[in-house]
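Q: Need coordinates for the following:
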Amino acid sequence: MTLDDAVAVVTGASSGIGAATARALGREGCSVVLLARREERLREVAAEIDGETLAVPTDVTDPEAVDSAVEQTLDSFGRIDVLVNNAGIARGGPVGEGHLDEMRETIRVNLEGVATVTEATLSAIREAEGDVLTVSSLSARYPQEGGSAYTASKFGVNGFCRSLRKEVADDDVRVTTLMPGAVSTELNDWAHWDGRAMEPEDIAEIVVFALSRPPHVEFTEVSVDTTDKF
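A: Coordinates of the predicted model:
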């Protein structure tokens, strides 16, 4: 697939992996639609991208806001070739210590948000025979102590993407789940970590690589970790 002239929607695009991915896709020639809640930061990232952009402040857990963002995208560009589900949060704490509200919020953003945006864009992506790439986490395979909410949400994301892959296989839509390890973003504080976290740009390069493979090549679940350990 050539990304030149493709239309890519990136959620969580105001910082971290989402912002780095939006920039990387812009360099590849994509028209980039940036979705996130922080309007000022979203527009700052959009201004850093060469090429056409559309910044739409959007809460991925709000179906009406997501539908409006998709409508604006189609009005502006006429199609959607790529969806990068990246919006996410990491909240909560040890089980039994009263973090259920934070767990609900984490699952709502990380899992329901993925489902909401995918649902809203899928018809256009089917028409384009495009890609749905979702940023999950290695926590879905290697749970962390005190991270039950985040781990549960990412387990759910992986399961959602596996089912989606089967549902759209006959439509020539590729579904990729990317599972990074430690990445230096606002999402997590790695100050306690003895190793070296990856940078958002490292993950953005992998996103571009996966999306730019020939149409008959599909990356299904991709794990990427740092070589620096504890």
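Q: Could you use CA atoms for every contact and neighbour count after this?
A: Will do.
Q: neighbours around Ala140, how many?
A: Burial of Ala140, expressed as a neighbour count using other Cα atoms under 10 Å, amounts to 19.
Q: Thought Ala152 was touching it, still the case?
A: Yes. With contact defined as Cα atoms under 8 Å, Ala140 reaches Ala152; the gap is 7.3 Å.
Q: helices and strands around the helix ranked longest in the chain, which ones?
A: Taking DSSP state H as the assignment, the helix of the chain that covers the most residues is helix 148-168. Taking 3 or more Cα pairs under 8 Å, 6 or more residues apart in numbering; DSSP states H and E as contact, the helices and strands that helix 148-168 lies on are helix 100-107, helix 113-128, strand 174-180.
Q: who touches the most centrally placed residue in the chain in this structure?
A: The C-alpha lying nearest the average C-alpha coordinate of the chain belongs to Asn86 (Cα atoms, centre = their mean; 1.9 Å). Remark: with contacts taken as Cα atoms under 8 Å, 6 or more residues apart in numbering, Asn86 is in contact with 10-13, 17-18, 134-136.
Q: correct me, but Ala197 touches Thr185?
A: No. The pair Ala197 / Thr185 is not scored as a contact, 9.3 Å apart, by Cα under 8 Å.
Q: next up, for comparison:
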Amino acid sequence: MPLTGRPRGFRDLDGQVAVVTGAARGVGELLARKLSARGARVALVGLEEDELKRVAGRLHAEGGHWYADVTDDAAMTRVAGEVQERFGRVDIVVANAGVAAGGPFEDSDPAAWRRVVEVNLIGGAVTARAFLPYLRRSRGYFLQIASLAAITPAPLMTAYCASKSGVEAFAHSLRGEVAHQGVRVGVGYLSWTDTDMVRGADEDEALRELRARLPWPANRTYPLGPAVDRIVAGIERRAPHVYAQWWLRGMQGVRGYVPGVVATAGQREMRLFEARLAGRPGGAGAGVRRGLVGAGGAADERGRTLRN
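A: Purely as a prediction, here's the structure:
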């Protein structure tokens, strides 16, 4: 039911059960804590068990944590069943887990490139498949976290842009399939936000400088807190689109023109990039990190090594 004194369409989160993947750090961690502060019972899902325990200890309401790889169908089906059994319902699922890698496509590590698509796109679909039976029962809400990268393609980010464009299309398609069953589906868009992932990308000098050359306001790094507040508000509204930065909504109206603009500007920027790096040992791709970026990326790579 709508909250008294709040805009129409808002849902009281008190007592709701919310699942957040990629909850060990960054957007996922703060989102879990803010949902918990509003009375939601939060199930944390991720690969960093010690970090998940730490986050669980900071929740305000009842919660729990589950160690699982979001690309593993059997593991996520098990998690979904255990969350349902523990809490008796599932009202909200946020497919937030994600990784990133940057650099020239030709020089990219094939395993890292593939893993970005697996975690971001396939992981979101696996999460939805596992929890949809329970979301139908509660007439709940599935929020897929996408990115500005779904709207604006960018050189040196082929895997990330492809994966985020994919999850946007997946969520829009899924919305049409399950709306008649009472399940709402949303897409969340974030620009560069102060997380381990973005800080990890900025450790590469070339990527950092190329990002700094983007036009305002896309060249800024935005604080995490206000971005997550906007996501929480979108969850309360069961919104079809959630924008973590105010200006992202406006990008929807011009997105048809963006690929052409990026292609034109990208020629100039990539010539400068290649000329600058051509003198380094190893050629134009030298100095660019080939694996997954940030602490979350490192945790994913460790997890894959252990599982293999």
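Q: Specify which member of the contacts of Asn86 of the first structure is nearest to Met179 of the first structure.
A: Set against Met179 of the first structure, the nearest of the contacts of Asn86 of the first structure by Cα to Cα is Ser136 (4.8 Å).
Q: Give the equivalent position in the second structure for the closest one.
A: Per TM-score structural alignment, the equivalent position to Ser136 of the first structure in the second structure is Ala146.
Q: Quickly note the distance from that match to Val242 of the second structure.
A: Separation of Ala146 of the second structure from Val242 of the second structure (Cα to Cα, to the nearest Å): 10 Å.
Q: again with Met76 of the second structure
A: Separation of Met76 of the second structure from Val242 of the second structure (Cα to Cα): 25 Å.
Q: about what we covered before: Ala197 and Thr185 of the first structure - which one has more neighbours?
A: Here Ala197 of the first structure and Thr185 are compared on neighbour count by other Cα under 10 Å; more neighbours surround Ala197, at 19 against 15.
Q: For the closest residue to Tyr243 of the second structure other than its chain neighbours, give its distance to Ala149 of the second structure.
A: For Tyr243 of the second structure, the nearest residue in space outside its immediate sequence neighbours is Tyr189; the separation is 5.0 Å by Cα to Cα, 6 or more residues apart in numbering. From Tyr189 of the second structure over to Ala149 of the second structure the distance is 9 Å, taken as Cα to Cα.
Q: now Leu132 of the second structure
A: 26 Å.
Q: Now for whichever residue in the second structure pairs up with Glu40 of the first structure: which residues touch it?
A: With TM-score structural alignment defining the correspondence, Glu40 of the first structure maps onto Asp50 in the second structure. For Asp50 of the second structure, no contacting residues are found, by Cα under 8 Å, 6+ apart.
Q: separation between Asp50 of the second structure and Arg41 of the second structure?
A: When distance is defined by Cα to Cα, Asp50 of the second structure is 20 Å away from Arg41 of the second structure.
Q: now do Ser108 of the second structure
A: Using Cα to Cα, we find Ser108 of the second structure at a distance of 40 Å from Arg41 of the second structure.
Q: More neighbours: those two, which one.
A: Neighbours per residue, other Cα under 10 Å: of Ser108 of the second structure and Arg41, the larger number sits with Arg41, 26 against 20.
Q: how near is the counterpart of Ala6 of the first structure in the second structure to Val167 of the second structure?
A: By TM-score structural alignment, Ala6 of the first structure lines up with Gln16 in the second structure. Using Cα to Cα, one obtains 25 Å as the distance from Gln16 of the second structure to Val167 of the second structure.
Q: Next: Leu13 of the second structure.
A: Between Leu13 of the second structure and Val167 of the second structure the distance, using Cα to Cα, works out to 25 Å.
Q: Looking at the two, which is more packed in?
A: Neighbours were counted for Leu13 of the second structure and for Val167 using other Cα under 10 Å; Val167 has more, 26 against 21.
Q: The counterpart of the more buried one in the first structure - nearest residue in space that isn't next to it in sequence?
A: Under the alignment (TM-score structural alignment), Val167 of the second structure pairs with Val157 of the first structure. For Val157 of the first structure, the nearest residue in space outside its immediate sequence neighbours is Leu111; the separation is 5.5 Å by Cα to Cα, 6+ apart.
Q: Alignment lookup: that neighbour to the second structure.
A: In the second structure, the residue matched to Leu111 of the first structure (TM-score structural alignment) is Leu121.
Q: and that match, what does it touch?
A: Each residue near Leu121 of the second structure by Cα under 8 Å, 6+ apart is listed here: 163-164, 166-167.
Q: List just the nearest of those residues to Arg211 of the second structure.
A: Lys164 (17.9 Å).
Q: these two touch, right, the closest one and Ser147?
A: Yes. Taking Cα under 8 Å as the definition, Lys164 of the second structure is a contact partner of Ser147 at 6.2 Å.
Q: Superposed on the second structure, what's the mean shift for the longest helix of the first structure?
A: With the two structures superposed, helix 148-168 of the first structure lies on average 0.4 Å from its match in the second structure, counting by mean Cα distance after the TM-score superposition for the first structure.
Q: between that helix and strand 174-180, how big is the angle?
A: With axes from the mean of the first three to the mean of the last three Cα atoms, to 10 degrees defining the directions, helix 148-168 of the first structure sits at 160 degrees from strand 174-180.
Q: how about the strands in the second structure?
A: Secondary structure of the second structure (DSSP state E): strands located at 17-21, 41-46, 63-67, 92-95, 141-145, 184-189, 241-243.
Q: okay, and the fourth one goes to which residues in the first structure?
A: Right, strand 92-95 of the second structure. With the alignment judged by TM-score structural alignment, the segment of the first structure matched to strand 92-95 of the second structure spans residues 82-85.
Q: So Pro46 of the first structure versus Gly96 of the first structure, what's the distance?
A: Actually, residue 46 of the first structure is Ala. It isn't Pro. Looking at Ala46 of the first structure against Gly96 of the first structure, where the rule is Cα to Cα, the gap reads 42 Å.
Q: For the two, indicate the residue with more neighbours.
A: For Ala46 of the first structure against Gly96, the residue with the higher neighbour count under other Cα under 10 Å is Ala46, and the figures read 23 against 7.
Q: Hmm, that one is touching Ala55, no?
A: Yes. In this structure Ala46 of the first structure lies within contact range of Ala55 using Cα under 8 Å: 6.5 Å.
Q: any common contacting residues for those two?
A: Leu34.
Q: ok so, going back, adding distance to Gly81 of the second structure, write the contacts of Leu121 of the second structure out as TSV.
A: TSV is the format used below for these (distance: Cα to Cα, whole Å):
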residue	distance to Gly81 of the second structure
Ser163	27
Lys164	27
Gly166	27
Val167	24
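Q: ok, those residues in the first structure: which stay?
A: For those, the contacts that persist in the first structure are 163-164, 166-167, with contact defined as both residues aligned by TM-score structural alignment, their matches' Cα atoms under 8 Å.
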